[in-house]
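In: Here you go, sequence then predicted model.
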Amino acid sequence: MMGKTKLSDVARAAGVSPMTVSRVLNGRGGASPDTCERIRQIADELNYRPNALARGLKSDKSRIVGVLVPDISNPFFPEIIRGIESVAMQNGYNLLLCNVDESAKREIDLMQILESQRVDGIVWCSARLPEQPLIKALQAYKAAVLVNRSVAPAIAGSIMIDYRTGAADAARHLWQTDRRRIAILAGPTTSRGAAERLEGVKTAFEALGAEPVAVVHCNPDVAGGAAASKGILTSSPDIDGIICYNDLNAVGALQTCEELGLSVPHDVSIIGFDGISLGELVRPKLSTLHVDKYSIGQLSMRMLLDRIDGKFIQHSIVIRPELTLRGSTA
């Protein structure tokens, strides 16, 4: 069996020094454009793969970033991951993806694992930890970016979705369509984004001189939405509008309405949050607060790269959701 191709093998085949090959393959120039192209082609033909560990020890960089998400099965997060990966690959980084599975304890365990793997930085999506344990965990890293949470800029950058404004838009829309008995599926009690959505809804209702009929926290999945909406609609059958923590909860509410013989949107209007593709596949199509998840991923990785390089150009970006009206609202 042939041994692993070495950098010196590429240099010999290209007729240049190993130092020249190293500089070219690490994007630092060192040769004419034609020579650079020849070196890359020979490296590809010989199936040369740099020793990432050795390269990391020399540069004090592993070229790996950690990404934590609360639930990989939630369609909201794969799009963010794709956005992160697209920018990471363009800049010579790989991802170490961690699924928290909605567990604050697992978040701590995974952070310790990522630290042991010498990742250059982390993107942490929708962290469930309370404020102080979150800050303590982040302080182990040179560079970090939070999605849907924020801490002091010296500790981590942040990509924030303006949940308050989005949820207020949803509440006002239902009110403007003559919905007066509105319930809230408020999502997990540990989610900061859930608290912000609820604040936005309550602020909008206060301005209207009203308040939600019911607020129920639930798991952020289809089953959680189905169970919570069934409890609400059974105890308060005159509910005529439901604002949901996310689109998965909203799909669960659609299922419950069908089970109970309620017409959507004639009897009950339903609005989700996040704008996942599933919302366009159900019937009626789901009204939602849409956010560009792929762009969130790209923005978070670019911010992380700046922080890895010691450039604190931008500490926080706020994205406003877009109210997208479809068949589930009157």
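Out: Now that the structure is in, tell me what you want to look at. All values derive from a computational prediction rather than experimental measurement.
In: Only C-alpha atoms from now on, for both contacts and neighbour counts.
Out: Noted.
In: name the helices or strands packed onto the helix or strand containing residue 145?
Out: Under the criterion of DSSP states H and E, residue 145 resides in strand 144-147. Under the contact definition 3 or more CA pairs under 8 Å, 6 or more residues apart in numbering; DSSP states H and E, strand 144-147 sits against strand 121-125, strand 157-161, helix 293-308.
In: adding another structure so you can compare the two:
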Amino acid sequence: MRCLKYQVNNQFKDFLPDPGDFELIHENIPPIKQGEFLVKAKFISTDPYLRSFANRSSVPYEQFGFQVGRVVESKHPDYPATMNVVSHSGWRDYTVLNGDPDEIFNIKPYNAPVGNLPLSYAVGALGMPGMTAYLGLLEICRPEAGEVVCVSSAAGAVGSLVGQIAKLQGCTVIGFAGTDAKVDMLRNELKFDHAFNYKATKDVKGAIRSVTHGIDCYFDNVGGTLSAQVMECMNENGRVAVCGSISLYGKNSSPRKKPHLPASVTGVSFSFTQWNLEQQGAALAQLKTWIEQGKIQAKETIVKGFEGLPNTFIGMLRGDYVGKTVVKV
């Protein structure tokens, strides 16, 4: 049989890739062998880390990424037919796997932990973004009731969960997003206490000071100028969880002004992979319970069409979508 996959042929010159950097390729798939299983992709993830990792790889390379699919044929006892499997198999509609870990995150394919919830959640709120939000906030920032938590890219896959989890901890939550519609969503649907459109806010520090005495925990998804201004508002003994620096991806590494921070503030860069499988599983189980109880909303945008994957990825980076952006195959 044949499958479709995307190959990256050019290094991305700018923050936003060019659709022409990607090539759609037909590939012949041989019959599966003993110990292998064939997965048909159902939802493919687009994430900011795909941009940050891109130019670390020499071209051409197959576009990596998370997907969730269904096992359609199996000769592996642990992956029976009809199982829904999450893997880091990349942008391809069919994949032959053998259960080994992937080369980037060292994660073995695993049964999608969604229960009766939408399968797309397996690459969103109940996948890597969910683990990142939960563990980064609760294990790195460790917010306490009554503290102030600030989140950048707050309407995205990770940030939208971070703010809601912080509210469940009894915190005051401030979010920054890139459009007025996203700000309204944060305030009215996700119940953030305060939200600002960073593109329309000339004085970020002034905006923060207008609603709070300062920031105790900052969950940083963007880096750059916005984060520098937020960190100027950190309180004594504040904690910063550095999840991503999307504003800097694809830009040169010229020196940037460092924010003035109290000496007691701690900042930690992290990846969800630093926690073991038991901790990751516990995080997903708690998130699933909160979603089922209606305490957390799993915001997502589903775009149909494998052929449109590059444009959807570019749109996600541009900020066109709300929550987790996934492509339905």
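Out: Perfect, thanks for sending it. Note that this is a predicted model, so its numbers are computed, not measured.
In: List the TM-score for the superposed pair.
Out: Superposed pair, TM-score by TM-score structural alignment, normalised by the length of structure 2: 0.36. Supporting alignment: 188 aligned residues with a CA RMSD of 6.1 Å.
In: Make JSON lines from the helices and strands packed on strand 144-147 of structure 1 and add distance to residue 270 of structure 1 and mean neighbour count to it.
Out: Shown next, in JSON lines, are these (distance: least, CA to CA, whole Å; neighbours: other CA atoms under 10 Å):
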{"stretch": "strand 121-125", "distance to residue 270 of structure 1": "26", "mean neighbour count": "27"}
{"stretch": "strand 157-161", "distance to residue 270 of structure 1": "21", "mean neighbour count": "24"}
{"stretch": "helix 293-308", "distance to residue 270 of structure 1": "22", "mean neighbour count": "22"}
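In: And those: which comes nearest residue 45 of structure 1?
Out: Nearest of those to residue 45 of structure 1, taken as CA to CA: helix 293-308 at 30.5 Å.
In: name the helices or strands packed onto the closest one?
Out: Counting contacts by 3+ CA pairs under 8 Å, 6+ apart, helix 293-308 of structure 1 is packed against helix 76-90, strand 121-125, strand 144-147, strand 157-161.
In: tell me what the last one is packed against?
Out: It stands for strand 157-161 of structure 1. strand 144-147, helix 293-308, strand 316-319.
In: so after it, what's the next helix or strand?
Out: Taking DSSP H and E, what comes next after strand 157-161 of structure 1 is helix 163-176.
In: What helices and strands are in contact with the next helix or strand after that following helix?
Out: Counting by DSSP H and E, the next helix or strand C-terminal to helix 163-176 of structure 1 is strand 182-185. In terms of contacts (3+ CA pairs under 8 Å, 6+ apart), strand 182-185 of structure 1 is packed against strand 214-216, helix 222-235, strand 241-244.
In: give me that answer again for 7 Å
Out: Using 3 or more CA pairs under 7 Å, 6 or more residues apart in numbering; DSSP states H and E, the elements in contact with strand 182-185 of structure 1 are strand 214-216, strand 241-244.
In: Just say which of those is most tucked in.
Out: Mean neighbours per residue, mean count of other CA atoms under 10 Å, is largest over these for strand 241-244, with a mean of 30.
In: how about JSON lines for the helices and strands packed on strand 144-147 of structure 1, with distance to residue 138 of structure 1 added?
Out: Below are these laid out as JSON lines (distance: least, CA to CA, whole Å):
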{"stretch": "strand 121-125", "distance to residue 138 of structure 1": "9"}
{"stretch": "strand 157-161", "distance to residue 138 of structure 1": "11"}
{"stretch": "helix 293-308", "distance to residue 138 of structure 1": "13"}
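In: of all those, which lies closest to residue 10 of structure 1?
Out: Nearest of those (CA to CA): helix 293-308, 29.8 Å.
In: Taking their axis directions, the closest one and strand 157-161 sit at what angle?
Out: On the basis of axes from the mean of the first three to the mean of the last three CA atoms, to 10 degrees, helix 293-308 of structure 1 is oriented at 160 degrees to strand 157-161.
In: in the strand or helix carrying residue 108 of structure 1, what counts as buried?
Out: If you go by DSSP H and E, residue 108 of structure 1 is part of helix 104-116. By neighbour count on 16 or more other CA atoms under 10 Å, the buried set for helix 104-116 of structure 1 is 104, 106-108, 110-111, 114-115.
In: returning to that earlier point: how about the helices and strands packed on strand 182-185 of structure 1, which one is nearest residue 12 of structure 1?
Out: For residue 12 of structure 1, the closest of those is strand 241-244, at 62.9 Å, according to CA to CA.
In: ok, so of the buried residues of helix 104-116 of structure 1, who is nearest residue 57 of structure 1?
Out: Using CA to CA, these come closest to residue 57 of structure 1 at residue 115, 15.3 Å.
In: if we can go back for a sec, which one of the helices and strands packed on strand 144-147 of structure 1 lies nearest to residue 23 of structure 1?
Out: Closest to residue 23 of structure 1 of those is helix 293-308 (CA to CA; 20.8 Å).
In: Count the neighbours of residue 34 of structure 1 for me.
Out: By other CA atoms under 10 Å, 8 other residues sit near residue 34 of structure 1.
In: go on, residue 234 of structure 2?
Out: A count of neighbours around residue 234 of structure 2, defined by other CA under 10 Å, yields 25.
In: can you pull the buried residues of the lengthiest helix in structure 2?
Out: Using DSSP state H to define each element, structure 2 has its longest helix at helix 277-292. Using 16+ other CA under 10 Å as the test for burial, helix 277-292 of structure 2 gives 280-281, 283-284, 287-288, 291.
In: by contact count, what packs against it?
Out: Contact here means 3+ CA pairs under 7 Å, 6+ apart; on that basis helix 277-292 of structure 2 packs against helix 128-135.
In: Could you dump the buried residues of helix 104-116 of structure 1 into a markdown table and include distance to residue 294 of structure 1?
Out: Output for the buried residues of helix 104-116 of structure 1, formatted as a markdown table (distance: CA to CA, whole Å):
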| residue | distance to residue 294 of structure 1 |
| --- | --- |
| 104 | 25 |
| 106 | 25 |
| 107 | 23 |
| 108 | 26 |
| 110 | 24 |
| 111 | 24 |
| 114 | 23 |
| 115 | 26 |
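In: Beyond whatever helix or strand residue 68 of structure 2 lives in, next helix or strand please.
Out: Assessed by DSSP H and E, residue 68 of structure 2 sits inside strand 67-74. The first helix or strand that comes after strand 67-74 of structure 2 along the chain, using DSSP H and E, is strand 84-87.
In: That next one packs against which elements?
Out: Applying 3+ CA pairs under 7 Å, 6+ apart, we find strand 84-87 of structure 2 packed against strand 67-74, strand 110-111.
In: helix or strand right after it?
Out: Sequence-wise, the next helix or strand downstream of strand 84-87 of structure 2 (DSSP H and E) is strand 94-97.
In: Okay, residue 195 of structure 1 and residue 96 of structure 1: tell me how far apart.
Out: Computed as CA to CA, to the nearest Å, the residue 195 of structure 1 to residue 96 of structure 1 distance reads 29 Å.
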